[in-house]
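sequence unknown, structure follows:
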């Protein structure tokens, strides 16, 4: 224990639901941004916040040799450390505490995901608040006419022509104009000050994001679209639960109008004076979603994701917390946005793996959305064309209401998957002759084609045709990907890059050839085959520049014949009305992976990318190239659709004792020395099995085993699996294991983490 602090053990953030607050607390239990799972005690000091000491206040405290921003969690009269040895806080930062709903959610998250509370609170705040910025939104000036200005004519200003023009401009905007808009019209501070001095205009400061009154026009900027029978039934079902916890799974085929159901549900929420939180899986989906919502509603629609500046993020966060933003749209981390008047939570593409954080605080935003809706007593709507097996199981058990949309908004049914056998057929850039012919016919008809390949780069690796050497990463158990733009070999796991070799390092042969196809190779091949047709490549490499993704989609939506080559970035929710043909270059990449969820995820991806075809007036076609066209699972998906495959996979999971019928936790160990990681994992497994053997609580400890990719970034990875039929028993075992590891001296040489409800075993 560090001298001067009292560290009170609170594994996983397990704290009292309502901390006691003495009348005159002398000791503050503070959560600081550290992986240590405990609070640290400090003296209050002479200065007291206006509202007194309360949980949720940010404070600046000394911690080791530095000062950090912490959050008060407990206010007490005593500490385990002598009062004289406690360090005082350096300063309090807020007059009022952070929102209660945010604090509750963070404490639940830390407890459930077995993570340090201090780090959970830190990661859940906007960056500027972590750094100690005041809890205030940015403001701006808004200028408008006074009563005298409304009654005054421009002629009274005489020869002050620019002042008269500014007065007329403001007369056209009854709500006034902000300073930036006035400056954009060519007016300066001199004209504003002159008119203000004459009492004709006035200025007031407002938050950058400010809630307008609906006025006589109401909340809608454009009328809602008519709903078909299935959409109307789904919306009516959601209306029944607007005043209570009401979890619903909106299971609609691609293009069935799920977004219109979201919009009309939000309209009902706003009409009640409440707020809606909408989660989307990827940053790439956020601009089009925000644009559509802003087009529909006359209220602030704020976005929260990593692509905006720190200042914009703080403004949006505070606007949501103060109730000035009725609609909040964001990616995974937006689940931690506080809401003054929560009314509904919507999770679009709820099956998407992007909702699971894969490092640090390993939370799942979809699951937290359900928990948060239950806490607030509000409806939660999970939407997808390919629901996760977990959500389908909840619907089958009656815990979620299952709402179905089986018809597309267009008159065409979703395109079926046509399996095309690759065996024994020559390929050009991964494409075989039937696929190339289909592309040619589609372009000749004046329509667009999407070529899907979930591998970026030119080729998965570089090979020597003489001796069989393969370019492999020195730091990972993985092959280097060949890139042409720029020419190099790159590891997509550790980001290591190296120049292309002139000859094979094993035999000296110069006969080095790309093996397989990636997005760059497919792009090059298509540009050669169809030189008159523009080719747009969309992957992580081609969209690094800000707005590059949206600019490419804007060009595509103009409707001219073109070719799109992309990874799964294109498969998620994008409306591409002129695409009538989808070609999947290789459907086998994820079918036979070691992860038990691989088949589920591959099927979801195939159905999602197939859903980009035929969304408007022309029917769609989907060609799926595969080396395993006779695979029974793939055949079932192609012939009977995702629902049939999901039902079979659920039964297989039930028989095998896998999620969603059992619960998992994964302990990961990594170290530069293989022996250290293996030894710690083995000792942890032995200790846990001893504990489980005494308690008989039905939790199994499996392993340790090497991770599917054992060596990554020059570190060795070992895993330990916990499996239990009861969630509560699994959490008890996981909490015990975390406490054991924190006490272990061996664990100081090994990086370890716990992943509750892991979505991947890699």
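Yes, it's here. It should be emphasised that the depicted structure is a prediction, and the values quoted were computed from it without experimental measurement. Numbers count the residues shown, from 1 in each chain.

can we go C-alpha only for contacts and neighbour counts from here?
Fine.

show me the helices in the stretch 601-750 of the chain, by range?
Taking DSSP state H, counting those that start in this stretch as the test, the helices found in the stretch 601-750 of the chain are 632-640, 642-656, 674-695, 727-743.

what is the first one packed up against?
Right, helix 632-640. strand 417-421, helix 642-656 (3 or more C-alpha pairs under 8 Å, 6 or more residues apart in numbering; DSSP states H and E).

and it with helix 642-656, angle?
Helix 632-640 runs at 150 degrees relative to helix 642-656, counting by axes from the mean of the first three to the mean of the last three C-alpha atoms, to 10 degrees.

for helix 632-640, buried residues please.
Neighbour counts over helix 632-640 (16 or more other C-alpha atoms under 10 Å) mark 633, 634, 635, 636, 637, 638 as buried.

residues contacting the residue nearest to the spatial centre of the chain?
Central residue of the chain (C-alpha atoms, centre = their mean): residue 332, 2.8 Å from the mean position. Taking C-alpha atoms under 8 Å, 6 or more residues apart in numbering as the contact definition, residue 332 lies against 279, 280, 281, 305, 354, 355, 356, 357, 365.

do the same with residue 366
Neighbour list for residue 366: 347, 350, 355 [criterion: C-alpha under 8 Å, 6+ apart].

same check on residue 78?
26, 27.

got the contact list for stretch 683-700?
With C-alpha under 8 Å, 6+ apart as the test, stretch 683-700 has contacts from 701-704, 720, 722-726, 729-730, 733, 736-737, 740-741.

looking at it, residue 36 is touching residue 116, isn't it?
Yes. Using C-alpha atoms under 8 Å, residue 36 is in contact with residue 116, at 6.0 Å.

compare the two (neighbour count), which wins?
Taking neighbours as other C-alpha atoms under 10 Å, residue 36 and residue 116 compare with residue 116 leading, 27 against 20.

how about the nearest residue to the more buried one, chain neighbours excluded?
residue 37 (4.4 Å; C-alpha to C-alpha, 6 or more residues apart in numbering).

burial measure for that neighbour, as a count.
Residue 37 has 26 neighbours, counted by other C-alpha under 10 Å.

re earlier: need the contacts of residue 332 in a markdown table with neighbour count, can you?
A markdown table is the format used below for the contacts of residue 332 (neighbours: other C-alpha atoms under 10 Å):
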| residue | neighbour count |
| --- | --- |
| 279 | 28 |
| 280 | 25 |
| 281 | 24 |
| 305 | 18 |
| 354 | 17 |
| 355 | 25 |
| 356 | 21 |
| 357 | 17 |
| 365 | 23 |
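
below is structure B, check it against A:
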């Protein structure tokens, strides 16, 4: 009949695979259809991008009912079968339609069919790119670093490594020199390096470019302009980029010659996508390495319990870096200030103030860490008890004093600070608690001569502002740095000799069973910013932590820099409670205008199918039940074996999609927040 049939996946909910005609005109222009080709098709009344996954000579639908493929992105080589297989695995494991996995992984300008943008990107890439992997100025590795690098390079086939090294032990140097050796011996090979946060990419990119000035490097993260993202994605897809550096989205890029995957700070929760396809880039990276039969390196000073358990039972090979890379660097002394004895004034104990003053006198830097942005968590009226609750959420509105606003960190609602209490008219409203803005204000008052800088999500909203702020710290233009988790990892502050940790106690008694693991990792990471260089005779690098519970085992392990003991205790607790990594979970969330509607939907879902080997817990409201006028509830599923959970989820999801309900719902496999 002159027509072929192609199966095309689209970014649509429910079924995402549809049959289309491959017209004779396209056959003449582009040849036979190939799996992995990006095409333009009509869907309903829209023209959207699709991805060919197969072709055939027949369809289960009548040919006259099929629409033709409108256009093909013929300038771009088809995505490879291994990339398609990775998307299929992710779709099956995370229970999402294939189109919702594959299409969002492509650059927007490629999906949108912007021929001018695509031709412009390809034209730039057509220019010869240097690909010399010879490193410039690489320092000599110490014995532990060299042993780790040699082990990775000697690996044959799939080889997962956990590179466990104390902060400042030179994990980055192991990454770079291992990558250099691999690229030198494999002229076409590509290396993927993942970092957890966007603000870590500029420093890492600068290190790579300085080390390999002749090497083609590309970066991928969500803050890139669409034109740059398309160009970098194409460089990776065409094999021109020898190193691809980026955040979790980079894991889904096409890398036809991928030979090594490196995941820095592998424990970081940022590797788990929290909307749409809720995938773990770390876990999917391990699967991809197995698929390609290549090494994968997971690096951290505080590995996730899942990775640490794999290393303990031999699934991952453990590589240890016990000492800091620089002979002059020493792990800082960690002390806990008992706030019941040294009472804090405006958030600061006397001992911490004295320690900051000593650093100022020596021309050294101090870092004050508080993982709470804004000025104060809540504004209240002491006369009647009114508090600044969000009008749309079951959450408090945070006071942002410099902006003169109350802001909800859940729905982004902003209101002007009231002049008086909305309930009783009292004009004496009080700010309760402290955020980074308030800490900055107090420090400027106590130390007027000091140069104080705050780095958090509010102070770095503008593009490039975070990079500029960190550059000022590195150049010595800052005496006291105040920051959230943005400053806790990946930064090498040479003149920083004091870390003060404010108010960490709130995470000690969280309902989230992962809270202590996350807190310990966070504190170890931020503590590791101190003591990275020899600042001369008399200089002592220390970490001072203010707490009302100084005897808590978590703080004892922190003082001893003993991750291994702390991890062993947590794993024992998890094993006794049958919690991950000794069990496997999925979480079904439901959203509706009325909470009862969400709970009723979950209850209906609970009774849809028998669940052998799977325990389905009672539906409950989420901790923050209402966000932007939407009520939210959840239901947890647990199994002792991953296979039992997956065997149940596949038919259950089919049954769920068949329910007629106005409730919006979504499933997360291996949830991070329960």
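It's in. It should be emphasised that the depicted structure is a prediction, and the values quoted were computed from it without experimental measurement.

circling back: now check the residue nearest to residue 116 of the first structure against the second structure: what is it aligned to?
Superposed on the second structure with TM-score structural alignment, residue 37 of the first structure falls opposite residue 15.

next, that match: secondary structure please.
Classification of residue 15 of the second structure using DSSP: H, G, I helix; E, B strand; the rest coil returns coil.

was I right about it contacting residue 97?
Yes. Residue 15 of the second structure lies in contact with residue 97 (C-alpha under 8 Å); the separation is 6.6 Å.

possible to save the helices of the stretch 601-750 of the first structure as CSV with distance to residue 318 of the first structure?
Converted to CSV, the helices of the stretch 601-750 of the first structure look like this (distance: least, C-alpha to C-alpha, whole Å):
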stretch, distance to residue 318 of the first structure
helix 632-640, 46
helix 642-656, 41
helix 674-695, 43
helix 727-743, 34
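
nearest to residue 551 of the first structure, of these?
Checking the helices of the stretch 601-750 of the first structure against residue 551 of the first structure by C-alpha to C-alpha gives helix 642-656 as the closest, at 32.3 Å.

in the second structure, what stretch matches that closest one?
Going by TM-score structural alignment: helix 642-656 of the first structure matches residues 563-577.

what is the equivalent residue in the first structure for residue 96 of the second structure?
Counting by TM-score structural alignment, residue 96 of the second structure lines up with residue 115 in the first structure.

for its match, pull up the helix or strand it's in.
Using DSSP states H and E, residue 115 of the first structure maps to neither a helix nor a strand.

how much space is there between it and residue 714 of the first structure?
Separation of residue 115 of the first structure from residue 714 of the first structure (C-alpha to C-alpha, to the nearest Å) stands at 26 Å.

looking at those two, which is more packed in?
Looking at residue 115 of the first structure and residue 714 with other C-alpha under 10 Å, you find the greater number of neighbours at residue 115, namely 29 against 17.

hang on, isn't that one packed against residue 361?
Yes. In this structure residue 115 of the first structure lies within contact range of residue 361 using C-alpha under 8 Å: 6.5 Å.

using TSV, lay out the contacts of residue 332 of the first structure together with secondary structure and distance to residue 30 of the first structure.
TSV is the format used below for the contacts of residue 332 of the first structure (DSSP: H, G, I helix; E, B strand; the rest coil; distance: C-alpha to C-alpha, whole Å):
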residue	secondary structure	distance to residue 30 of the first structure
279	strand	31
280	coil	33
281	coil	33
305	coil	28
354	helix	32
355	helix	29
356	strand	28
357	coil	25
365	helix	26
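
closest one of those to residue 441 of the first structure?
Of these, the one sitting nearest to residue 441 of the first structure (C-alpha to C-alpha) turns out to be residue 281, at 34.0 Å.

leaving out the residues flanking it, which one is nearest to residue 57 of the first structure?
Nearest to residue 57 of the first structure is residue 97, by C-alpha to C-alpha, 6+ apart, at 4.3 Å.

aligned to residue 376 of the first structure, what sits in the second structure?
That one, residue 376 of the first structure, aligns with residue 292 by TM-score structural alignment.

specify the local secondary structure of the closest residue to residue 111 of the second structure other than its chain neighbours.
Closest residue to residue 111 of the second structure apart from its sequence neighbours, by C-alpha to C-alpha, 6+ apart: residue 49 at 5.2 Å. Of the three states, residue 49 of the second structure takes strand under three-state DSSP.

map residue 49 of the second structure onto the first structure.
Aligned by TM-score structural alignment, residue 49 of the second structure pairs with residue 69 of the first structure.

run a quick neighbour tally on that match.
By other C-alpha under 10 Å, 23 other residues sit near residue 69 of the first structure.

then residue 402 of the second structure?
11.

before we move on, which element is it in?
Counting by DSSP H and E, residue 402 of the second structure is part of no helix or strand.

list the contacts for it?
residue 437 are the contacts of residue 402 of the second structure under C-alpha under 8 Å, 6+ apart.

next one: residue 195 of the second structure
Counting by C-alpha under 8 Å, 6+ apart, residue 195 of the second structure has contacts 201, 245, 246, 247, 248, 263, 264, 265.

before we move on, the earlier item: residue 451 of the first structure: which of the buried residues of helix 632-640 of the first structure is nearest?
Residue 451 of the first structure lies nearest to residue 638 out of those, by C-alpha to C-alpha, at 18.3 Å.
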